[in-house]
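**Q** Below is the sequence, then the predicted model.
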Amino acid sequence: MTDQTSYTSERLTLRHGGRDRIFTVVTPDIIGDRPDVLFYFHGSLQNGNVARNFTGRTFDDMAARTGTILVYPDGVERHFNDTRRGLRERTRDLDIDDVGFTHAIVDQLRDRRDIGDIHACGYSNGGQMVLRLLHDAPGLLAGAATFAATMPAADNLIDGLGEPVPTPYLAIHGTGDHIVNYDGGVAGLDPAHTRGVLVSAFESAEYFADVNGLDDADHTRRAEDALTVDTWSRDGHPPVELWSITGMGHVVPTPKDLPPSIGPGTDAIVAADVVAGFFGWE
């Protein structure tokens, strides 16, 4: 770990699936011999640069502080082809292979330098992309985190979704999220832009606990003020954590003021710091 926060960023283009795909790489000025890599997948109607500003550059600063290479892929027409049957966007109509795109970025990074483990986090549609990677690229990720995203209900899963393997998994979700409801149900900004039914944040965490070989006997809970942390943990099994923020809306927890249309923010935690702690970077 380093105690500085300087880095460089590059907007890069990679030819994949017959089209030019864009991604941003943030590289710390001070870096180890085999740095870990963190992918950040943006939400609907965003891109990598918007995501950087949306999170107040907190992930950039965290990456620089911990010596982690940070990658922001851009979705096609500002969306990723995620896990949900109810995703009604051009990326689905075009059958965009975002799993293959992720693999291609990893291959390009490995061509440039020796890298360590691959991790991924994502917000909303980007969180759903992380869930797809866990299923359709099992073993690629050494750790995964989602913000404001839960597993689709069984009848809302895309056809042919693969089987996940045990992987450390962190979820952060606001109880006041009116777009991806904390308690489950139909997701979407409004009735004209729905994404089908999703399970609750707790059920989603339980799903990954089961994948990781964990059960009710491995579950503990701690609560303080606006924060509740549910943990599933046992020696020899990857952990699962659900961080629930009372009253928080459809946001990634950062110090930045965000649009009121997506609900209240929070000063209880900073998501980038929680991610770094969960992945063991600080």
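**A** Here it is on my side, so go on.
**Q** Please count neighbours and contacts with C-alpha atoms only from this point.
**A** Fine.
**Q** Can you tell me what sits against stretch 260-278?
**A** Stretch 260-278 has contacts (CA atoms under 8 Å, 6 or more residues apart in numbering) with 58-59, 62, 66, 145, 170, 172, 176-179, 226-227, 245, 247-255, 257-258, 282.
**Q** same thing with stretch 236-246?
**A** Stretch 236-246 has contacts (CA under 8 Å, 6+ apart) with 166-176, 201-202, 205, 208-209, 212-214, 226-233, 266, 268.
**Q** okay, pairing it with this:
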Amino acid sequence: MYRPTTRAATVRRTTSAVAAAVAVVLTVLIGCDVMRPLRRDAAVPTTPPGTSPTGSGLRSPVARGSSAHTVTVAGRERTFRLYRPAKLSLSAPVPLVVMLHGALGNGRQAETAYGWNAAAERKGFVVAYPDGLHRSWAVSAHCCGRPAHDDVDDVAFIVATVADISAKLSIDPNRTYAAGISNGGMLAYRLACDTTTFAAIGVVAGTLLGPCPSPAPISLIHIHGTADDVVPYDGRPGKLDNGGTGLRPVKIDGGPVADQIDRWRKVARCAAPEARTAGAVTTSAARCPDGRDVELITIADAGHQWPGASPAMVERLLGMDPPSTALAATESIWRFFANHPRNS
């Protein structure tokens, strides 16, 4: 039976809609989670590599387009999404990009938000989108979220994911890359510090947490907005920092981004950087031995965001800053990756 809508019911529905919208925005925008010092040699997957029923060693087929996958690490089933371009030839080994979401995000959100599938179709590579437990990644003892509190080995999970994909598709180990935003960018740094799996990493709005005295000899591109208030460029505590306490610790204490990049260049024995500015974008690039580069891109007045991403409707409705249009981060990172395979 039809009943007239009361003002109270309308208010309740409006409030619920706003709350849901806020939750979606947080899922898309926030990204800052981290873990305890990790092993350099992370675990391999316990799931067997894909082979034919006759044991001939033929690689298992992976569906074209987007598909869901699991891998078991330390007795725990972990999940990731994989994108195989429709026209990608697998007659020769192909590049792989592992895209790491930020805190409160997940693999599906990262897949839809940052344009990597379209880039993969144009340029010819495969993209993986792992899922952090409780929507976060452990990257230090005090960050971030439940994975840090529970001492989850997310480095082992990512290495296992790459191994699982490589058992199913012909992946080029010299063109395997990791990219991430915020908490995902922090995990990308840990992958460079604690593994030798990747040829280069790309970090957006992230930072390095924890010790890293001898990173792998890889190339690095780091993109950061100077007005980021979640992972501030100047190294001060961000607005989500809780000192690394409680069930969901968040402590981001990596120091100023520019100082971190300088230390990375010194460890990599890079030449002095050369800087150029075009509008709001300043690029500082340093050449390093063996064809490697360390590149820092800053965007004046840009916040905690993935530059060049399509702004979400919820962001516009709530009056939040849209992603910077001064740079297309996905295109910039892929261009950097393509120019920096591992020199084995």
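**A** The structure has been received and is ready for your questions. These numbers were taken from a predicted model, which means no experiment stands behind them.
**Q** mean deviation of the longest helix along the first structure from the second structure?
**A** Determined from DSSP state H, the single longest helix within the first structure is helix 98-112. When the second structure is overlaid, helix 98-112 of the first structure sits 1.4 Å from its aligned residues on average, using mean CA distance after the TM-score superposition for the first structure.
**Q** list the buried ones in that helix?
**A** Of the residues in helix 98-112 of the first structure, 98-99, 101-102, 105-106, 109 count as buried by neighbour count, 16 or more other CA atoms under 10 Å.
**Q** Residues in contact with that helix: which ones?
**A** Residues outside helix 98-112 of the first structure that contact it (CA under 8 Å, 6+ apart) are 14, 16, 21, 75, 80-81, 115, 132-133, 136-137.
**Q** mind running it again at 7 Å?
**A** Here helix 98-112 of the first structure makes contact (CA atoms under 7 Å, 6 or more residues apart in numbering) with 16, 80-81, 133.
**Q** which stretches of the first structure form strands?
**A** In the first structure, strands defined by DSSP state E lie at 7-16, 19-28, 37-41, 69-73, 118-123, 143-147, 169-174, 185-188, 194-198, 219-224, 227-234, 237-245, listed in chain order.
**Q** Alignment lookup: residue 125 of the first structure to the second structure.
**A** In the second structure, residue 125 of the first structure lines up with residue 183, judged by TM-score structural alignment.
**Q** so its match makes contact with residue 104?
**A** No: between residue 183 of the second structure and residue 104 there is no contact under CA atoms under 7 Å: 9.4 Å.
**Q** So if I had to pick from those two, which one is more boxed in?
**A** residue 183 (36 against 25; other CA atoms under 10 Å).
**Q** I'd like to know how many residues surround the counterpart of residue 241 of the first structure in the second structure.
**A** Residue correspondence to the second structure (TM-score structural alignment): residue 241 of the first structure is matched to residue 295. Residue 295 of the second structure sits with 22 neighbouring residues when counted by other CA under 10 Å.
**Q** Spell out which residues sit in contact with the counterpart of residue 276 of the second structure in the first structure, please.
**A** When the first structure is aligned by TM-score structural alignment, residue 276 of the second structure is paired with residue 222. Taking CA under 7 Å, 6+ apart, we find residue 222 of the first structure in contact with 228-230.
**Q** most neighbours, which of the residues you listed?
**A** Counting neighbours by other CA under 10 Å, residue 230 comes out on top of the contacts of residue 222 of the first structure with 19 neighbours.
**Q** Name the nearest residue to that one, sequence neighbours excluded.
**A** residue 221 (4.5 Å; CA to CA, 6 or more residues apart in numbering).
**Q** Just to check, that neighbour is in contact with residue 233?
**A** No: Residue 221 of the first structure lies out of contact with residue 233 (CA under 7 Å); the separation is 11.2 Å.
**Q** More neighbours: those two, which one.
**A** Just comparing residue 221 of the first structure and residue 233: by other CA under 10 Å the higher neighbour count belongs to residue 233, 21 against 12.
**Q** Present the strands of the first structure as TSV; the columns should include distance to residue 51 of the first structure.
**A** Putting the strands of the first structure into TSV (distance: least, CA to CA, whole Å) gives the following:
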stretch	distance to residue 51 of the first structure
strand 7-16	14
strand 19-28	11
strand 37-41	8
strand 69-73	8
strand 118-123	9
strand 143-147	13
strand 169-174	17
strand 185-188	19
strand 194-198	21
strand 219-224	29
strand 227-234	24
strand 237-245	21
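**Q** Tell me which of the ones you listed approaches residue 88 of the first structure most closely.
**A** For the strands of the first structure, proximity to residue 88 of the first structure was assessed by CA to CA; strand 194-198 is nearest, at 7.3 Å.
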